[in-house]
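A.B. asks: Sequence and predicted structure, then a few things I'm wondering about:
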Amino acid sequence: MAQNPDARGASHDLSVQLGPLRLKNPVMVASGTFGYGEEYADFLDLTALGAVVVKGISLAPRPGNPPPRLVETPAGMINAIGLENVGVDAFLQSKLPYLRDRQVPVIVNIFGNLLEEYAELAARLEGVPGIVALEINISCPNVKSGGMIFGTEPSMAARVVEAVRRATTLPLITKLTPNVTHIGEIAKAAVGAGSDMLSCINTVAAMAVDIFSRRPKLANVFGGLSGPAIKPIALRCTYEVLQAVDCPVIGIGGIANATDALEFLLLGARAVQVGTANFVHPAVTREIIEGMRRFLEVERLGGVEEYIGSLNRECLFPFAEIACEMTDLP
């Protein structure tokens, strides 16, 4: 990377413009891995984060799936929590005030099994102080379509985004699932329907079995794989999405240190979300932020905006050609 000698002694600014949002740095926490924020307050200063993406919220409280619902795997874990949460009323009354008092930007992840549920949630969260954006989880089954996942078909993903867009003026982030053939097509549909930004990826469909009991290790049988094992998949998906759409993208998947986070920014992601690593090391986000600042200093960059999207593309084929060659591999 070409160095900028004029940046010596600069402040090494980590702030980023993420669509309509201005964040103090590009490091967020991923939904479902950080609770509602207060759970991690003993480990780090929440105000140091770019934003907190809270545990997914539904209209009514959900108990989640029966145990066992977590399985450790090599370089990651599989979860089948089942989107357990307190519901929107309890969130607004007892969870959001803590984050609002600390003036940390809050992004609320929302989900439902019907289009109407997504729209009602968005309407309920419209204009609530402290909430800066909504993240739409489209990795949920549409009960009116026989359980088909909203995010696996472009037209269905678009319908969810359209419903939420009509219900709110808040910036919208659509969280994409990797469990599709062409994630770029889903990305185009979401942006075309009104999503301001995209986050990718959600967990990868997986399972684990016990050779002695001869049973699945999860009561739900299937779950979502996360952690370092999925980072290469997340990088590929992020790259593909960035080629497909012209909007801010947030990279997620296997980020455990500053180097991991910088890889996503190098591709062109304007922010990242840290997930499973929070369970291993609750203060990991603080170390990632500090590591990014040291990197800018070493590279003599005045700000992280100078680094975002600086991947050397001279040796790259167009993505369509790369994808074609991949399908021809034995």
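C.D. replies: That came through fine.

A.B. asks: going forward, measure contacts between C-alpha atoms and count neighbours the same way
C.D. replies: OK.

A.B. asks: how about the helices in the stretch 151-300 of the chain?
C.D. replies: Listed in chain order, the helices of the stretch 151-300 of the chain (DSSP state H, counting those that start in this stretch) span 154-167, 183-192, 231-244, 258-267, 277-280, 284-298.

A.B. asks: Skip ahead from the helix or strand harbouring residue 133 and say which helix or strand is next.
C.D. replies: Secondary structure from DSSP states H and E places residue 133 in strand 131-137. For strand 131-137, the following helix or strand on the C-terminal side (DSSP H and E) is strand 141-142.

A.B. asks: Quick one: residues in contact with that following strand.
C.D. replies: The contact list for strand 141-142 (C-alpha atoms under 8 Å, 6 or more residues apart in numbering) reads 113-114, 147-150.

A.B. asks: again, but for stretch 108-119
C.D. replies: Outside stretch 108-119, the residues that touch it by C-alpha under 8 Å, 6+ apart are 31, 53-59, 121-122, 131, 133-138, 140-144, 159-160, 163-164, 166-167.

A.B. asks: what about residue 75, how many residues close to it?
C.D. replies: Neighbourhood size, residue 75 [other C-alpha atoms under 10 Å]: 12.

A.B. asks: check contacts around residue 56.
C.D. replies: If you count contacts by C-alpha under 8 Å, 6+ apart, then residue 56 has 31-32, 83, 85, 108-111, 137 around it.

A.B. asks: Residue 257 touches residue 287, doesn't it?
C.D. replies: Yes - contact criterion C-alpha atoms under 8 Å: residue 257 and residue 287 qualify, at 7.3 Å.

A.B. asks: These two: which has the busier surroundings?
C.D. replies: A direct count of neighbours by other C-alpha under 10 Å for residue 257 and residue 287 places residue 257 higher, at 18 against 14.

A.B. asks: Now do the contacts for the more buried one.
C.D. replies: Contact analysis of residue 257 by C-alpha under 8 Å, 6+ apart lists 284-285, 287-288, 291.

A.B. asks: next, the one to line up against it:
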Amino acid sequence: MRENNWKERGRVNASKRSKDPDMRVTVAGVEFASPVIAASGTFGYGVEFEDIVSLERIGGFVTKGLSREPMAGNPAPRIIETSAGMMNAIGLQNMGVRAFIAEKLPKLRKVKGAVIIANVFGFTIEDCLEVIQALNDAPGIAMYELNASCPNTSHGGMVFGTDPPQLWELVARCKAVARRPLMVKLSPNVTDIGLMARVAADGGADSVSLVNTFVSLAIDVETRLPRIANVTGGLSGPAIKPIAVRMVHEVSKNVTIPIVGMGGIVRAEDAVEFMMAGATAVQVGTASYADPRAVENIANALKRWCSSHEIVQVSSLTGTALL
């Protein structure tokens, strides 16, 4: 019988432990004040939240996906509520990498405690390389998150993150030019997430984040038309959390690089679950639509949870589930 000793990894005698637990975690050499990070696409470019959220109290944030040229995104309706989350087909709307560097980044650099992760995407490998090269010369960015869930228009529209050879080439070539750590955001729409994580790691990824949204469909039964103009959209929110936790655990058995987990996190216990499954840090996305302060609230609640459970270092939770 396995000994239930996970609590001992992060706790000490109550009379000796410090008042506040150490909430710092390190992902690919980048230190975060908290393991709770705002996910891409739900936190704008960061500056929109500076008067709402205390950025020094959260781990950091991931920018909206940045492309080589500005993108208008998909037509409306492109976001709907579901019974346990939401579907969206925003279409990666963004101002383009150069406008971000010129207009948003200077403001972000003035925000105390802001750890900035730039989300990068493109429809060809060359697109991604150009975005990364532009960001390489921009100060104030801690790392890159490479969105591997985009279709490769040079190869018939197949999604990078669902084809091992294409994923390896994308990661390897981006890593070759990146001057900062490279985190690869994996698609969950695969049969073997562990394999895709290994491919990303073999390509040179310093970390992986998962999961992105699940391809989904909603139909208006009165009109018989899709409820989203794009027909399909990405499902996120609490509905996907058990699947995302399972995938994080599977990835943790396949790679040794840090894992950042996401998918339906709305409270501190959700973050703990992901960390016990193998994540070093977590990202909070959909919850920010219901509560713009969700990321900070979850970060604060996680700190209280650690204190009440005599966890001295939050990093000690990683991989401690008895599975």
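C.D. replies: Alright, I've got the coordinates. Fair warning: this is a prediction, and the values are worked out from it, not measured in the lab.

A.B. asks: thinking again about what came up before, kindly write the PyMOL command that selects the buried subset of the contacts of residue 257 of the first structure.
C.D. replies: The PyMOL command for the buried members of these (criterion: 16 or more other C-alpha atoms under 10 Å) is given here:
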select buried, resi 284+285+288+291
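
A.B. asks: Redo the contacts of residue 257 of the first structure as JSON lines? Include distance to residue 212 of the first structure.
C.D. replies: What follows is the contacts of residue 257 of the first structure, written out as JSON lines (distance: C-alpha to C-alpha, whole Å):
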{"residue": "284", "distance to residue 212 of the first structure": "36"}
{"residue": "285", "distance to residue 212 of the first structure": "38"}
{"residue": "287", "distance to residue 212 of the first structure": "40"}
{"residue": "288", "distance to residue 212 of the first structure": "40"}
{"residue": "291", "distance to residue 212 of the first structure": "44"}
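
A.B. asks: returning to what we had before: so for residue 219 of the first structure, which of the helices of the stretch 151-300 of the first structure sits nearest?
C.D. replies: Residue 219 of the first structure sits nearest to helix 277-280 of all these, at 21.4 Å, using C-alpha to C-alpha.

A.B. asks: Can you list the neighbours in contact with the closest one?
C.D. replies: Applying C-alpha under 8 Å, 6+ apart, the contact partners of helix 277-280 of the first structure are 33-34, 227, 254-256, 284-285.

A.B. asks: The first structure: which residue goes with residue 55 of the second structure?
C.D. replies: Counting by TM-score structural alignment, residue 55 of the second structure lines up with residue 46 in the first structure.

A.B. asks: State the distance from that match to residue 260 of the first structure.
C.D. replies: The gap separating residue 46 of the first structure from residue 260 of the first structure is 21 Å, by C-alpha to C-alpha, to the nearest Å.

A.B. asks: Next, count neighbours for residue 44 of the first structure.
C.D. replies: Around residue 44 of the first structure sit 14 other residues, with neighbours defined as other C-alpha under 10 Å.

A.B. asks: check contacts around it.
C.D. replies: Counting by C-alpha under 8 Å, 6+ apart, residue 44 of the first structure touches 282-283, 286.

A.B. asks: which residues in the stretch 1-150 of the first structure form strands?
C.D. replies: Per DSSP state E, counting those that start in this stretch, the stretch 1-150 of the first structure carries strands over the ranges 16-18, 21-23, 27-29, 51-57, 70-73, 76-79, 106-110, 131-137, 141-142, 148-149.

A.B. asks: how about those strands in TSV, adding distance to residue 64 of the first structure?
C.D. replies: Shown next, in TSV, are those (distance: least, C-alpha to C-alpha, whole Å):
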stretch	distance to residue 64 of the first structure
strand 16-18	32
strand 21-23	32
strand 27-29	21
strand 51-57	12
strand 70-73	12
strand 76-79	11
strand 106-110	15
strand 131-137	16
strand 141-142	15
strand 148-149	18
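
A.B. asks: What is the equivalent residue in the first structure for residue 29 of the second structure?
C.D. replies: So, by TM-score structural alignment, residue 29 of the second structure is matched to residue 20.

A.B. asks: Contact partners for the closest residue to its match other than its chain neighbours?
C.D. replies: Leaving aside its chain neighbours, residue 20 of the first structure sits nearest to residue 171 (7.2 Å; criterion: C-alpha to C-alpha, 6 or more residues apart in numbering). When contacts are counted by C-alpha under 8 Å, 6+ apart, residue 171 of the first structure touches 20, 132-134, 195-197.

A.B. asks: So what's the residue count around the residue mapped onto residue 211 of the first structure from the second structure?
C.D. replies: Aligning on TM-score structural alignment places residue 211 of the first structure opposite residue 221 in the second structure. Residues within reach of residue 221 of the second structure, counting by other C-alpha under 10 Å, total 9.

A.B. asks: From residue 227 of the second structure, how far off is residue 221 of the second structure?
C.D. replies: Counting by C-alpha to C-alpha, the separation of residue 221 of the second structure from residue 227 of the second structure is 9 Å.

A.B. asks: Please apply the same query to residue 65 of the second structure.
C.D. replies: Applying C-alpha to C-alpha, the value for residue 65 of the second structure to residue 227 of the second structure is 24 Å.

A.B. asks: repeat for residue 34 of the second structure
C.D. replies: 37 Å.

A.B. asks: Likewise for residue 181 of the second structure?
C.D. replies: Distance, residue 181 of the second structure to residue 227 of the second structure, using C-alpha to C-alpha: 39 Å.
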